[in-house]
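Visitor: Just need the structure, nothing else, for what follows:
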Amino acid sequence: MTFASATWAEPHLNVVPRTAAEAARIAAATAPTTDFTKPEQFETHPSGAATKFDIRTRDAFSFASANMPFEREMDFKVGNGFFKKLWVTAPSSTVSSDGLGPLYNARACQRCHIKDGRGHPPEGAGDEGVSMFLRLSIPAEQSDLTEETLAYLGAAPEPTYGLQLQDKSIPGIAPEGQMQITYSEVPVTLGDGSVVTLRAPEYDVVDLQSGALHPDVQLSPRIAPQMIGLGLLEAIPAADILAHADPDDADGDGISGRPNMVWNHEFDREMLGRFGLKAGSATIREQSAMAFHADIGLSTSMFPEGYGECTASQTACRAAPDGNTPEQQNLEVSDQVLNLVTFYSRNLAVPARRNLDDPEVLRGKELFYDAGCTSCHTPKFVTDRLNDQAEQSFQLIWPYTDMLLHDMGPGLADNRPEWQANGQEWRTPPLWGIGMTQTVSGHTYFLHDGRARNLLEAILWHGGEAEAARETVRLMTAADRGALIKFLESL
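Guide: Take a look at the predicted model:
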């Protein structure tokens, strides 16, 4: 794979090229620190001037970029309204709100991204699991689709049920099935002799309504990720992300992060994947359109089918009334609405760091570096200078991600490919805001499927390229582990 700049162009961004002087300043600002006796300059501002201060409530992830011009605040608020909107079945008297389904996972974006935070797996029989779903696919060589068609898809759809299991539906149409999770215990002995018990999930689908799944179906559980800082991640120069890529591990450090190249439906071209748990989408706008399409069953200009993700074999689903009306560009979600939701999603602020000058936090930061965690969780970037996005333009940010795919070992594998990502690879998740998860979301479930019940469990699940870092943490003293966790909780 080549990393030519033309291949990784960003046509959705209006970028002002960097000067040589700016590049030198950026290299100095983003260089890894070697001084852990005090916080670094600007470390209080994880998202630069967009950082939101003095918010430690459940609404901490729901504020606009702090540097947003006043005249754009109304767009943010209206976009928030559409993000929270409960969609209804078509036809209805409110044509701007109908078109739900026929198959869906949630009636609103906010139902999955509760308080713009992290989803969780079902907690008992009464929990619908609305913030978690299953992706579906089959091995590409077993698909009846042509090679040309598969080139435009992230994976080969399951023939009957498509690329996602929808566990809810409108009246008269049966939901596709229900996700079932069973856990087994995995004890892990720490260096001091204490034992942590992890829970290993297994997934199945029950109550299938359209026949059996393909015998080689690939199931991938997905928790709704937190929404903060997305616009800043989108504004990281592709060249800076690719500079961290080492697909063949040329430097021999055991870390071989690589980019995901994906097909973008808006620009009809391959682009650098940034969003989703496997970096399967290139832009916030496309990611939003994909969520409307698969999660809620709503059409957009990128995915104009009024029947959502119903497959050709689901004839009753495809024949159900939809909300595509002339008033909405013959769509259920007009470009105006999609643009407002995109603007809202782009501008959810990252809250300020907390306790970063605490000696134990500083010690934990040093341990984080010494363990090699920054090999994937890259602390700092400077975003592109953008002509028409003041909030994201030229900001020093601290997301703690390299935005690349890494092999996390068989323990975390879903064994399902997505574009260039294989069944053991995941995009490095940003860590900013992770210490606010309990406050915002009311839980501390982590990883792609929420199997980890706290930060230590999440670390102990790391394998593959992260195995050496995991073992360093596993063998730490209790005091050092506590300092490391306290650092993560300060992010």
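Visitor: going forward, measure contacts and count neighbours with C-alpha atoms only.
Guide: Noted.
Visitor: show me the contacts for the residue nearest in space to the middle of the chain.
Guide: The structure's the chain has its C-alpha centroid closest to G276; by C-alpha atoms, centre = their mean the separation is 3.6 Å. Going by C-alpha atoms under 8 Å, 6 or more residues apart in numbering, G276 touches 287, 427.
Visitor: measure it to F303 for me?
Guide: In this view, G276 and F303 are 18 Å apart by C-alpha to C-alpha, to the nearest Å.
Visitor: would you list every one of the strands in the stretch 1-150 of the chain?
Guide: For the stretch 1-150 of the chain, the strands defined by DSSP state E, counting those that start in this stretch cover 15-16, 103-104, 132-137.
Visitor: Any idea how far apart the tips of stretch 241-261 sit?
Guide: From start residue to end residue, stretch 241-261 stretches across 13 Å - C-alpha to C-alpha.
Visitor: could you list every residue that touches A108?
Guide: Listed by C-alpha under 8 Å, 6+ apart, the contact set of A108 reads 83-87, 296.
Visitor: Out of the residues you listed, give me the one that has the most neighbours.
Guide: Across these, neighbour numbers were computed from other C-alpha atoms under 10 Å; I296 holds the maximum, 27 neighbours.
Visitor: That one: what's it in contact with?
Guide: 100-101, 103-108, 308.
Visitor: Also A478?
Guide: For A478, the contacting residues are D192, by C-alpha under 8 Å, 6+ apart.
Visitor: Also the one 10 residues further on?
Guide: When contacts are counted by C-alpha under 8 Å, 6+ apart, L488 is found next to 364, 431, 434-435.
Visitor: what do you get for D480?
Guide: Neighbouring residues of D480 by C-alpha under 8 Å, 6+ apart: 364, 367.
Visitor: same check, this time on R451
Guide: Taking C-alpha under 8 Å, 6+ apart, one finds 121, 199-201, 445 in contact with R451.
Visitor: Here is the second sequence; please produce its structure so I can put it next to the first one:
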Amino acid sequence: MICTRRSTTISIAMTALAIAVSATAAPDCSQPQPGEALPGGSTTHHKQRNINAFSQSSANMSFENELNFKLGNGIFKKIWVPAPSSTTASDGLGPLYNARACQRCHLKDGRGHPPEANWPEDNAVSMFLRLSIPPQNDAQRQLLESGRAGVIPEPTYGGQLQDLAINGLSGEGRMVINYTETTVSLADGTQVSLRQPEYSVASLSYGPLHPQTMLSPRIAPPMIGLGLLEAVTAADIEALSDPEDLDNDGISGRTNRVWNSLTGQLDLGRFGWKAGNPTLIQQAAGAFNGDMGISTPFVPAAAGDCTTQQADCLIQPNGNTAQQDNAEASEAMVKLVEFYSRNLAPPARPDFDKPEVLKGKMVFHQSGCAACHQPTFSTATRIDMPEQSDQQIWPYTDLLLHDMGKALADNRPEFMASGSEWRTPPLWGIGLTQTVNGHTYFLHDGRARNLLEAILWHGGEAQTSRDHVIKLPVAERTALITFLESL
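Guide: Coordinates of the predicted model:
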């Protein structure tokens, strides 16, 4: 068994369609591969794999840029307050919001988690519900078809449910999760319980939801390596796309095409659970506004996600000032957060060459996991991103959309992503989730309580790989998990 990078070449003859499929061979994956110990190339940090493992700057960063990284970290941790306030550089929170700081959701720059219980026993601070409805008229249909919008927001509550509000207002409502346990039997007789979530909203403050409302739960994803993913060329990502499954391998990954608000045109989606954002700056500005209600020059709505049906929300004072570019967070502040996010470095892999890890890597490839969790890329030459320029990286993602089957579907389209498609999440750092965040909840809504459960939820294009794992002997399954925990 050799590790391969999936590559498809299509040639069209003058009189007939000829399809040639080729794979570029890589070294034997039973052995360590060059660069594998450094997931982020030269950006990889070698500090301890402890609770701060996701909060380290790019190891190849210049001394001058370290200041920008620290300033960005300060803004990332900043606690925002309602306007008006004497601290004009920190006011403008809300009026409706999910968190008062970026760090509140991305605790230690890591992975969010579902609540342990429904409100009021617990608060879903690092998880929220996206809201949208199907298009209701020709104008909305045209908006979606043009790609200028990815969804039609719910008319009363907007694009996401904000459960918190400034004094004098009520949060929009509370997410309710009910789990049903189901059992999967592995070939060796092991019984694994999976929890199937069902989502609803209680304590709605502004009237009922639209009857066709689609709910999509999202936990905050980990922050490491984002700049490296932005530095991969669109051509390299698109080369892995095979929407018609022309190579007949059962994998039909495809790109999401999303609206780039800076260029005013469609672009390759890279970030978010459904690859709904093309750039880190757009991702950051959207989070400022949607999650915290903070206006920026990129998303100038001072009332955040308030809708015309929320009159009391729209009349609240805002924190826009000339000093902040007539917004609540200036362009410079957003760009510092972008710089910080871009330079959160993946940690080194000290156990990459251990026999049990190499055995698990073999199982990973034999199971077909690498067909979507593409191990490695080379980043582009980027003068504007010197740390991320010309690096060999090991993120274990193809950044493409894949149909993951009915069980994982949120049934909510986003741009070109269907209700059952998700972007392949990177796996680098996944074994440190417990260390950094104190839990092992995985997938877009944290339903999986460990890595094995996460694998067993895979369906659709990943069904064959999942079934292969079910049939594995205990020793090989254990080695597979050991490999994942080494990443």
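Visitor: returning to that earlier point: could you list which of the contacts of L488 of the first structure belong to strands?
Guide: Within the contacts of L488 of the first structure, no residue falls in strands by DSSP state E.
Visitor: quick one: which of these is nearest S169 of the first structure?
Guide: Using C-alpha to C-alpha, I434 comes nearest to S169 of the first structure of those, at 33.1 Å.
Visitor: any idea what the closest one aligns with in the second structure?
Guide: Applying TM-score structural alignment, one finds that I434 of the first structure aligns to I430 in the second structure.
Visitor: mind checking what F275 of the first structure lines up with in the second structure?
Guide: Matched by TM-score structural alignment, F275 of the first structure corresponds to F271 in the second structure.
Visitor: so how far is Q136 of the second structure from that match?
Guide: 28 Å.
Visitor: Quick check on the two: which one has the bigger neighbour count.
Guide: More crowded of F271 of the second structure and Q136, by other C-alpha under 10 Å: F271, with 21 against 9.
Visitor: Could you find the closest non-adjacent residue to that one?
Guide: Among residues not flanking F271 of the second structure along the chain, N277 sits closest, at 5.1 Å (C-alpha to C-alpha, 6 or more residues apart in numbering).
Visitor: what sits against that neighbour?
Guide: N277 of the second structure neighbours (C-alpha under 8 Å, 6+ apart): 258-260, 269-271, 283.
Visitor: Inside strands: which ones of these?
Guide: Those of these mapping onto strands are 258-260, per DSSP E.
Visitor: so which of those residues comes closest to P473 of the second structure?
Guide: Lowest distance from P473 of the second structure to those (C-alpha to C-alpha) belongs to V258, with 42.5 Å.
Visitor: burial of the closest one, as a residue count?
Guide: V258 of the second structure: 25 surrounding residues under other C-alpha under 10 Å.
Visitor: just the helices in the stretch 351-491 of the first structure please.
Guide: Secondary structure of the stretch 351-491 of the first structure (DSSP state H, counting those that start in this stretch): helices located at 359-370, 437-441, 455-460, 467-474, 478-489.
Visitor: what would those helices look like in TSV with distance to Q336 of the first structure?
Guide: Output for the helices of the stretch 351-491 of the first structure, formatted as TSV (distance: least, C-alpha to C-alpha, whole Å):
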stretch	distance to Q336 of the first structure
helix 359-370	43
helix 437-441	29
helix 455-460	39
helix 467-474	46
helix 478-489	38
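Visitor: so D249 of the first structure is in which element?
Guide: Assigned by DSSP states H and E, D249 of the first structure falls within no helix or strand.
Visitor: now the aligned partner of I284 of the first structure in the second structure: how far from D353 of the second structure?
Guide: By TM-score structural alignment, I284 of the first structure lines up with L280 in the second structure. As for L280 of the second structure, its distance to D353 of the second structure is 33 Å (criterion: C-alpha to C-alpha).
Visitor: These two - which one has more neighbours?
Guide: The residue with more neighbours, out of L280 of the second structure and D353, is L280; 21 against 17, by other C-alpha under 10 Å.
Visitor: How about that one: what's its closest non-neighbour residue?
Guide: The shortest distance from L280 of the second structure to any non-neighbouring residue, by C-alpha to C-alpha, 6+ apart, is to E338 (6.1 Å).
Visitor: can you count the residues close to the counterpart of S185 of the second structure in the first structure?
Guide: When the first structure is aligned by TM-score structural alignment, S185 of the second structure is paired with T189. By other C-alpha under 10 Å, the residues close to T189 of the first structure number 12.
Visitor: And T325 of the first structure, by the same measure?
Guide: By other C-alpha under 10 Å, 18 other residues sit near T325 of the first structure.
Visitor: Name the nearest of the contacts of A108 of the first structure relative to G229 of the first structure.
Guide: When the contacts of A108 of the first structure are compared for distance to G229 of the first structure (C-alpha to C-alpha), F83 wins out at 16.2 Å.
Visitor: counterpart of that closest one in the second structure?
Guide: Here F83 of the first structure is matched to F76 in the second structure, going by TM-score structural alignment.
Visitor: Touching, that match and C102? I think so.
Guide: Yes. Here F76 of the second structure reaches C102: they are 5.2 Å apart, a contact under C-alpha atoms under 8 Å.
Visitor: Contact partners for G460 of the second structure?
Guide: By C-alpha under 8 Å, 6+ apart, the contact list for G460 of the second structure reads 403-406.
Visitor: got it, and E154 of the second structure?
Guide: E154 of the second structure sits next to 131-133, 209-210, 213 when contact means C-alpha under 8 Å, 6+ apart.
Visitor: Show me which of those residues are buried.
Guide: Neighbour counting by 16 or more other C-alpha atoms under 10 Å classes 131-133, 209, 213 among the contacts of E154 of the second structure as buried.
Visitor: contacting residues for L401 of the second structure?
Guide: Per C-alpha under 8 Å, 6+ apart, neighbours of L401 of the second structure: 253-256, 274-275, 417, 421-424.
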